[in-house]
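Peer 1: Build me a structure from this.
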Amino acid sequence: MDESPTSPAPVDVVLPCLDEAAALPWVLSRIPRNWRAIVVDNGSTDRSAETARAHGAHVVGEPLRGFGAACHAGLAAATADIVCFCDCDASLDPALLPELVAPLTAGSADLVLGRRRPTTFRAWPPHARLANAELARLIRRRTGLPLHDLGPLRAARRRDLLALDLTDRRSGYPLQMVVRAADAGWRVRETDVPYHPRTGRSKVTGTWRGTWQAVRDMRRVLDEDPAAVTARDGGGAR
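Peer 2: Next up, the predicted model:
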């Protein structure tokens, strides 16, 4: 993590957070050395913010509830050239992020996604796994990208992400990022990462209701007009 506030970190890691105090110590201990962890507290009631600060993270408060709201607040707070995103529930290992960043620095990709590979059956509930498979099929049809997962572990350049002008503030945010990146001609790459049972209960995929709401949010994104992206100035990547 960033040990010197006077020198900017080479990479910022955005960690959207809602009641993840139990998972935070392990997650933050896995942030690569000299990278900065930005924990976005999205209304936690379990001392997540205090725990994050105690473990060296930069904490940002985002009162508007929603996964996208938390992610975008972290992106707005980032200053590094490269920004990574990672779930804050210990299901994914931030120590793997350098593998996702490498294609960016090598100039061979503009957005790198971690394809989740469950380490145990209980790491990914059946209903969430089925919903993800259907979503991946829709993404392939909508974008032409050969993706298999809407990986929550991801990396891209900050200025390019800001140029996408992402507007979703709910569960559709990570999908909107991929769809708009594809429409803007980005080189999107997928790499396998192990997916572990999370610490605590998922706020999105832990229930059928949460999964259904996420699917509804994402369907709205898939219905977005590609011409709107083409008409925007920029979109960023090389």
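Peer 1: switch to C-alpha atoms for all contacts and neighbour counts from now on
Peer 2: Noted.
Peer 1: Pro10: what's it in contact with?
Peer 2: Counting by Cα atoms under 8 Å, 6 or more residues apart in numbering, Pro10 touches 34-35, 80-82.
Peer 1: again, only using 7 Å
Peer 2: Going by Cα atoms under 7 Å, 6 or more residues apart in numbering, Pro10 touches 35, 80-81.
Peer 1: Please list only the buried members of the residues you listed.
Peer 2: Of the members of the contacts of Pro10, the ones counted as buried by neighbours, 16 or more other Cα atoms under 10 Å, are 35, 80.
Peer 1: Show residues contacting the lengthiest helix in the chain.
Peer 2: Counting residues, the longest helix found in the chain (DSSP state H) is helix 126-143. Contacts with helix 126-143, where a contact means Cα under 7 Å, 6+ apart, come from 146-150, 179, 182, 205, 211.
Peer 1: Of the residues you listed - the most surrounded one?
Peer 2: Among these, the one with the most neighbours (other Cα atoms under 10 Å) is Val179, at 24 neighbours.
Peer 1: is it fair to say that one lies in a strand?
Peer 2: No: using DSSP: H, G, I helix; E, B strand; the rest coil, the secondary structure at Val179 is helix, not a strand.
Peer 1: Could you measure from it over to Cys71?
Peer 2: Distance from Val179 to Cys71, counting by Cα to Cα, to the nearest Å: 16 Å.
Peer 1: With Pro125 instead?
Peer 2: 23 Å.
Peer 1: Let's compare: structure for the following, please.
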Amino acid sequence: MVDVILPCLNEAEALPWVLTRLPAGYRAIVADNGSTDGSALLAVEYGARVVHVPQRGFGAAAHAGLEAATSEVVCFLDADATLDPRQLPRVVDPVLAGTSDLVLGRRRPVSTDAWPLHARWGNAVLAHRLRRRTGARLYDLGPMRAARREHLLALGLEDRRFGYPLEMVVSAAQAGWRIGEVDVDYLPRAEGSVSKVTGTWLGTLRAVRDMSRVLAR
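Peer 2: This is a model prediction of the structure:
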């Protein structure tokens, strides 16, 4: 069994699609970060375990899900239906096989509207800084990722905002982990849906700021 950690804030429209596409042997843990649209109740209806996370922040939700997980290998996945859960084995299999310690999914947009320019710019800036800092050949911050749970907890990750995914990679590189990257499809958001992290230029700049602080430590 592999636990799939889904940080969630008001994703009621996307959750049914995500939860019904989990492969056999994958178990959803929805880390609800204060949703007001019924996401938590909906997740339970679809068989997910729900962890309520009162501390606001993407990192707070992601880490609470990690602490609640019980499987040896865990995945992280955005709950907004931009990534297909059926592709989770692409990031999990190298970890299970022992050939990688941390695997990130490099997003490959399936259409021109799947990845807005400002979000792509922010990701490129941070990936470039990450390569310079760690030497890891990564080109995406990879919201779909997998690693062994106990190893992740041992990293002692502290960021509870947008810097959490980047801190994970930096800390893993410093610990000598074998870090890999595989291609995954990146899908357009549902009509009217906007990313809570990089859905606007302001949100992108805020994410870049938080992550840049991680790199500057």
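Peer 1: care to give me the TM-score?
Peer 2: Overlay of the two chains. TM-score (TM-score structural alignment, normalised by the length of the second structure): 0.98; 215 aligned residues with a Cα RMSD of 0.7 Å.
Peer 1: hang on, the earlier thing: could you dump the contacts of helix 126-143 of the first structure to a markdown table with distance to Ser48 of the first structure?
Peer 2: Output for the contacts of helix 126-143 of the first structure, formatted as a markdown table (distance: Cα to Cα, whole Å):
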| residue | distance to Ser48 of the first structure |
| --- | --- |
| Pro146 | 37 |
| Leu147 | 33 |
| His148 | 32 |
| Asp149 | 28 |
| Leu150 | 26 |
| Val179 | 31 |
| Ala182 | 35 |
| Thr205 | 21 |
| Thr211 | 24 |
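Peer 1: related to what we said a few turns ago, want to try CSV for the contacts of Pro10 of the first structure, with distance to Pro10 of the first structure as columns?
Peer 2: Converted to CSV, the contacts of Pro10 of the first structure look like this (distance: Cα to Cα, whole Å):
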residue, distance to Pro10 of the first structure
Trp35, 6
Ala80, 6
Asp81, 7
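Peer 1: which position in the second structure aligns with Gly114 of the first structure?
Peer 2: Mapped onto the second structure by TM-score structural alignment, Gly114 of the first structure lines up with Gly105.
Peer 1: what about Ala80 of the first structure, which SS state?
Peer 2: coil.
Peer 1: ok, back up a step: and the contacts of Pro10 of the first structure, which is closest to Val59 of the first structure?
Peer 2: Nearest to Val59 of the first structure among the contacts of Pro10 of the first structure: Trp35, at 14.3 Å, using Cα to Cα.
Peer 1: So what does that closest one match up with in the second structure?
Peer 2: Checking TM-score structural alignment: Trp35 of the first structure goes with Tyr26.
Peer 1: And for Val179 of the first structure?
Peer 2: Matched to the second structure by TM-score structural alignment, Val179 of the first structure sits across from Val170.
Peer 1: Let me see the contact set for that match.
Peer 2: Shown in contact with Val170 of the second structure (Cα under 7 Å, 6+ apart): Thr134.
Peer 1: Would you state the strands of the second structure in chain order?
Peer 2: Using DSSP state E, the strands found in the second structure span residues 2-8, 26-32, 49-52, 73-76, 102-109, 145-148, 179-186.
Peer 1: compared with the first structure, how much does the second one deviate?
Peer 2: What that stands for is strand 26-32 of the second structure. Here the mean offset of strand 26-32 of the second structure against the first structure after fitting is 0.7 Å, by mean Cα distance after the TM-score superposition for the first structure.
Peer 1: Kindly report the same for the fifth one.
Peer 2: After superposition onto the first structure, strand 102-109 of the second structure lies on average 0.3 Å away from the residues it aligns with, using mean Cα distance after the TM-score superposition for the first structure.
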